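[1] make a model of this:
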Amino acid sequence: MLDFAIFAVTFVIILVGAVLYLYPSSRRASGIPGLNPTDEKDGNLQDIVNRGSLHEFLVSLHQEFGSVASFWFGRRPVVSLGSVEQLRQHINPNHTTDSFETMLKSLLGYQSGMGGGANETVIRKKVYESAINNTLKNNFPLVLKLVEELVGKWKSFPEAQHTPLCAHLLGLAMKTVTQLALGERFRDDTEVISFRKNHDAIWSEIGKGYLDGSLEKSCSRKGHYDEALSEMESVLLTVAKERKAQRKQTVFVDSLLQSSLTERQIMEDCMVFTLAGCVITANLCIWALHFLSTSEDVQEKLYQELEDVLGSDPVSLDKIPQLRYCQQVLNETVRTAKLTPVAARLQEVEGKVDQHVIPKETLVIYALGVVLQDSDTWSTPYRFDPDRFEEESARKSFCLLGFSGNQTCPELRFAYTVATVLLSTLVRQLKLHKLKGQVMEVRSELVSTPKDETWITISRRRKHGEQQQN
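    Down below sits the predicted model:
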């Protein structure tokens, strides 16, 4: 009888263990509170689809389960962190990699490191960041020229004309990023148009199709995506070979060619910079001008700083750090728009947040969009208020989240520079006005984008004593 009892208990234990192993819906990720999978194969992907975006899904997840919560990408457990304190605990031991870049490379199917461990990953990161910094230094007059061309075009518009921000600023971002990353070949508009076609096809699927699993379920969409990615990679490889033969040292790809990176790694880094650089730069500029158009007071305060610091001179790299209020405007733009609402890291070693153990190789999501509008961290979180960044606590929280300081992703630093040039050129010449009746809706994917075209009207800025023109 005792032998039978031992056998029965052992059998039940084995059976329960098998059920827990084979059917993930019966367990939680690492004991962390959260959702069980709604589908054995897809996990909670359908829940994400139903919410409309990963960001909206994370908002509801953290509302229900708190600042540390779990869910499932397919059969893989995921931990999401949704408060400043929890992110502080997790980021500090894992600061060697950039979370946005890590996620983007993973979605593209690229390896984030050099294949030789943590040291090589750090080296590659430094090469990448140095290449972007050198590119801005070498090509700042070109950034200024492209911005001045756009502002000059806007000045020629009748004051009642509606100006489409998305179309114009994505065009500015595409021209700026391609020319600074890949060289003068992209001064040709036909090259930029071809690049944009593939860029848009890739980014639209990365932003949504991969995250909700729908891309893999559509042969036609997957084929279109694969073709665009292959064409883009081919162009980048060709540009790298051409630049290597020319031995030039002025743009982003030239700096990478001077390093010990392989041809494949150079292509991957060019892909990440051109993809993310275009989208982040365009949308930072779009949101900044949109928010400025809603606040005449902020425009005037920014105008006064620009007059005090720059006078009648164009902005320069050495003057940008002195434009503190401009920096606050851009910080508040990133926060209010939730510019990059989601980032992710792979847990390289076992970690701990609060009382929760995060096992090695767990995917950890940073729910930045949740944190950026957390009322415990930000007073009146839905209000556009650049003055909040006069407070040290706000600046520290922002820095911790990776939007300023040493932890800022290099693509965002690049975007800040372009946006500063745009604001310093535009606000001293033109006033921005919100279009009455326009309702802004946000598409929150890897980068928050207006769902529809965003329109403003503009008027000439007339300095004191200048006659009103008819």
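
[2] going forward, measure contacts and count neighbours with C-alpha atoms only.
    OK.

[3] where exactly do the helices run in the stretch 301-450 of the chain?
    324-337, 368-371, 392-400, 410-426 (DSSP state H, counting those that start in this stretch).

[4] which strands and helices sit next to the shortest one?
    The elements that helix 368-371 packs onto, with contact taken as 3 or more C-alpha pairs under 8 Å, 6 or more residues apart in numbering; DSSP states H and E, are helix 54-65.

[5] gap between Leu144 and Val315?
    Separation of Leu144 from Val315 (C-alpha to C-alpha, to the nearest Å) stands at 8 Å.

[6] so the two - more neighbours on which side?
    More neighbours surround Val315 than the other of Leu144 and Val315, with 22 against 18 (other C-alpha atoms under 10 Å).

[7] list the contacts for the more buried one?
    Val421, Ser424, Thr425 (C-alpha atoms under 8 Å, 6 or more residues apart in numbering).

[8] tell me the buried residues in the longest helix seen in the chain?
    Counting residues, the longest helix in the chain under DSSP state H turns out to be helix 118-155. By neighbour count with 16 or more other C-alpha atoms under 10 Å, helix 118-155 contains the buried residues 121-122, 124-125, 127-129, 131-132, 134-136, 140, 143-144, 146-148, 150-151, 154-155.

[9] to compare against the first, here's another:
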Amino acid sequence: MLDFAIFAVTFVIILVGAVLYLYPSSRRASGIPGLNPTDEKDGNLQDIVNKGSLHEFLVSLHQEFGSVASFWFGSRPGVSLGSVQQLRQHINPNHSTDSFETMLKSLLGYQSGMGGGASETVIRKKMYESAINNTLKNNFPLVLKLVEELVEKWKSFPEDQHTPLCAHLLGLAMKTVTQLALGESFRDDAEVISFRKNHNAIWSEIGKGYLDGSLEKSSSRKGHYEKALSEMESVLLSVAKARKARGSRRCLWTLFFSPASQNDRSWRTVWFSLWLDASSLLTCVFGHFTSFLGSDPITLDKIPQLRYCQQVLNETVRTAKLTPVAARLQEVEGKVDQHVIPKETLVIYALGVVLQDSDTWSAPYRFDPDRFEEESVRKSFCLLGFSGNQTCPELRFAYTVATVLLSTLVRQLKLHRLKEQVVEVRSELVATPKDETWITVSKRN
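    Coordinates of the predicted model:
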């Protein structure tokens, strides 16, 4: 009996030791080099939080493990691709799941009713492209009007007044998106401000609660989030229904909204894409632009001809990493290089890493719009979804608004960025002055 007990204990110890020894490799996604989960339930989520953002986590991951690296996004295995070569291998046979939706739909909580797979994505993209193109064509004078209003406001400021650049440009982005998307319902500043509050409450949780799971752990935060989301939905749906009833089809929302689609909440991502792309691009581009637009008034037809302006916007998107991460769910087993990617693996496109990859971009940390004169550079940028046929409709919308703003500003005003952070300035538009970009404005002679 004693011999048997000793044997049993020894066997258990050996078994446990074997499990502990084999555990890391058995938990690594399909043998791809990468991180083991630090927590059985949360995977590497805490590692992501500790790095400060998913982008910074991916930068560190690829520095350690190379251009194809694995990690655990909760209980789901994840594979991150960090070079153009690997992305090119993966995108072509796996282009059926929209990347932005993959990141948002978990928190926004919808299941699309348009069918699945590639057909759904193609149909939706064509619908959105048509809606946005028609909206810009029908409402281009409104874009000009909103930009002129901001320019006139800046012209009225004393030259030594410190102006919060980001706050004003975020306001312009919100006005442009809401009025083009929702029509005259958002002409009033108070309505825009109220809508923006709900939007900010939702977006802050997408940026934080989605990653660390803290939203589910706080009833007060979740209640605040759900209230904001409900109010935003209510406004969007009521406006669309009212405009449908009047037979109006000149605003974006009613071009693709139908009563039958009320339960299809995929339209939420359209709103967030439009607002995020427009606000981010407008805010970042002013650190780099120069006088390149000539003297003629801007029109919608002239925008594609402004080649250097397009290069400046492209380089702004690249260096600012406005979209540092995209994602796809591996619907069928795939392969990148010698690595097999199992079905239902979360595949991360580490765009922020790729956009600063020295193998793809010469002097990747230097702002150089002239790099886009090279065909190979334009092809790489197109592959990432930022230009050409792969450009998302929402980004095309943002490019249009940014070009109109640049062409108007550069003829009438000079913007001077303050070298030192301005912390003593107080503004109802700015919650934390030290985190704002402050400028002064002067008129051109």
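
[10] quick TM-score on the pair, please.
    Superposed pair, TM-score by sequence alignment, normalised by the length of structure 2: 0.80. Supporting alignment: 410 aligned residues with a C-alpha RMSD of 6.1 Å.

[11] before we move on, the earlier item: distance to Glu296 of structure 1 added to the helices of the stretch 301-450 of structure 1, as CSV?
    Converted to CSV, the helices of the stretch 301-450 of structure 1 look like this (distance: least, C-alpha to C-alpha, whole Å):
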stretch, distance to Glu296 of structure 1
helix 324-337, 13
helix 368-371, 26
helix 392-400, 23
helix 410-426, 14
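
[12] closest to Arg75 of structure 1 out of these?
    In terms of C-alpha to C-alpha, the element of the helices of the stretch 301-450 of structure 1 nearest to Arg75 of structure 1 is helix 368-371, at 23.8 Å.

[13] onto which residues of structure 2 does the closest one map?
    Counting by sequence alignment, helix 368-371 of structure 1 falls onto residues 351-354 of structure 2.

[14] mean deviation (superposed) between the matching stretch and structure 1, please.
    Here stretch 351-354 of structure 2, set against structure 1 after superposition, deviates by a mean of 0.6 Å using mean C-alpha distance after the TM-score superposition for structure 1.

[15] what residues does that stretch touch?
    By C-alpha under 8 Å, 6+ apart, the residues outside stretch 351-354 of structure 2 that reach it are 55, 58-59, 82-84, 321, 323-326, 360, 384.

[16] could you do stretch 156-163 of structure 1 as well?
    Leu435, Trp455, Ile456, Thr457, Ile458, Ser459, Arg460.

[17] neighbours of Pro77 of structure 1, how many?
    There are 22 residues near Pro77 of structure 1, going by other C-alpha under 10 Å.

[18] now do the contacts for it.
    Pro77 of structure 1 neighbours (C-alpha under 8 Å, 6+ apart): Arg28, Ala29, Ser70, Phe71, Thr362, Leu363.

[19] now do 6 Å
    With contact taken as C-alpha atoms under 6 Å, 6 or more residues apart in numbering, Pro77 of structure 1 is in contact with Ala29.

[20] surely Lys414 of structure 2 and Ile439 touch.
    No: contact criterion C-alpha atoms under 6 Å: Lys414 of structure 2 and Ile439 do not qualify, at 9.9 Å.

[21] those two: which is more packed in?
    Ile439 (20 against 16).

[22] now the aligned residue in structure 1 for that one: which helix or strand?
    Using sequence alignment, the equivalent of Ile439 of structure 2 in structure 1 is Ile456. Element membership for Ile456 of structure 1 (DSSP states H and E) is strand 455-460.

[23] what sits up against that strand?
    Contacts of strand 455-460 of structure 1 (C-alpha under 6 Å, 6+ apart): Glu159, His162, Thr163, Pro164, Leu165, Leu430, Lys431, Leu432, His433, Lys434, Leu435.

[24] now, the residues you listed that are in strands?
    Judged by DSSP state E, those include Thr163, Pro164, Leu430, Lys431, Leu432, His433, Lys434 as members of strands.

[25] most neighbours among the residues you listed, which one is it?
    Neighbour-wise, those (other C-alpha under 10 Å) top out at Leu432, 23 neighbours.

[26] which one in structure 2 is aligned with it?
    Alignment note (sequence alignment): Leu432 of structure 1 maps to Leu415 of structure 2.

[27] do Thr380 of structure 1 as well
    Correspondence of Thr380 of structure 1 to structure 2, assessed by sequence alignment: Ala363.

[28] need the strands for structure 2, in chain order.
    Using DSSP E, strands in structure 2 cover 68-73, 76-81, 163-164, 326-329, 334-336, 339-341, 346-349, 413-417, 438-443.

[29] distance from the third one to structure 1 after superposition?
    When you say that, I think you mean strand 163-164 of structure 2. Mean for strand 163-164 of structure 2 is 1.5 Å (mean C-alpha distance after the TM-score superposition for structure 1).

[30] equivalent analysis for the second one, please.
    For strand 76-81 of structure 2, the mean distance from the matching residues in structure 1 following superposition reads 0.6 Å, by mean C-alpha distance after the TM-score superposition for structure 1.

[31] what distance separates the start and the end of stretch 442-457 of structure 1?
    Across stretch 442-457 of structure 1, first to last residue, C-alpha to C-alpha, it's 20 Å.

[32] meant to ask about stretch 366-384 of structure 2, not that
    End-to-end distance for stretch 366-384 of structure 2, by C-alpha to C-alpha: 19 Å.

[33] out of the helices of the stretch 301-450 of structure 1, which is closest to Phe195 of structure 1?
    helix 410-426 (18.3 Å).

[34] now for that closest one, which elements pack on it?
    Under the contact criterion of 3 or more C-alpha pairs under 6 Å, 6 or more residues apart in numbering; DSSP states H and E, helix 410-426 of structure 1 touches helix 263-293.

[35] got the angle between the helix it packs on and strand 455-460?
    70 degrees (axes from the mean of the first three to the mean of the last three C-alpha atoms, to 10 degrees).

[36] buried residues in helix 263-293 of structure 1, which are they?
    Residues 265-293 are the ones in helix 263-293 of structure 1 that count as buried (16+ other C-alpha under 10 Å).

[37] neighbours of Tyr366 of structure 1, just the number please.
    27.

[38] quick one, what contacts it?
    Residues near Tyr366 of structure 1 by C-alpha under 6 Å, 6+ apart: Ser80, Leu81, Val342, Ala343, Ala344.

[39] which one of these is nearest to Leu22 of structure 1?
    Of all the contacts of Tyr366 of structure 1, Leu22 of structure 1 sits closest to Ser80, with 23.5 Å by C-alpha to C-alpha.
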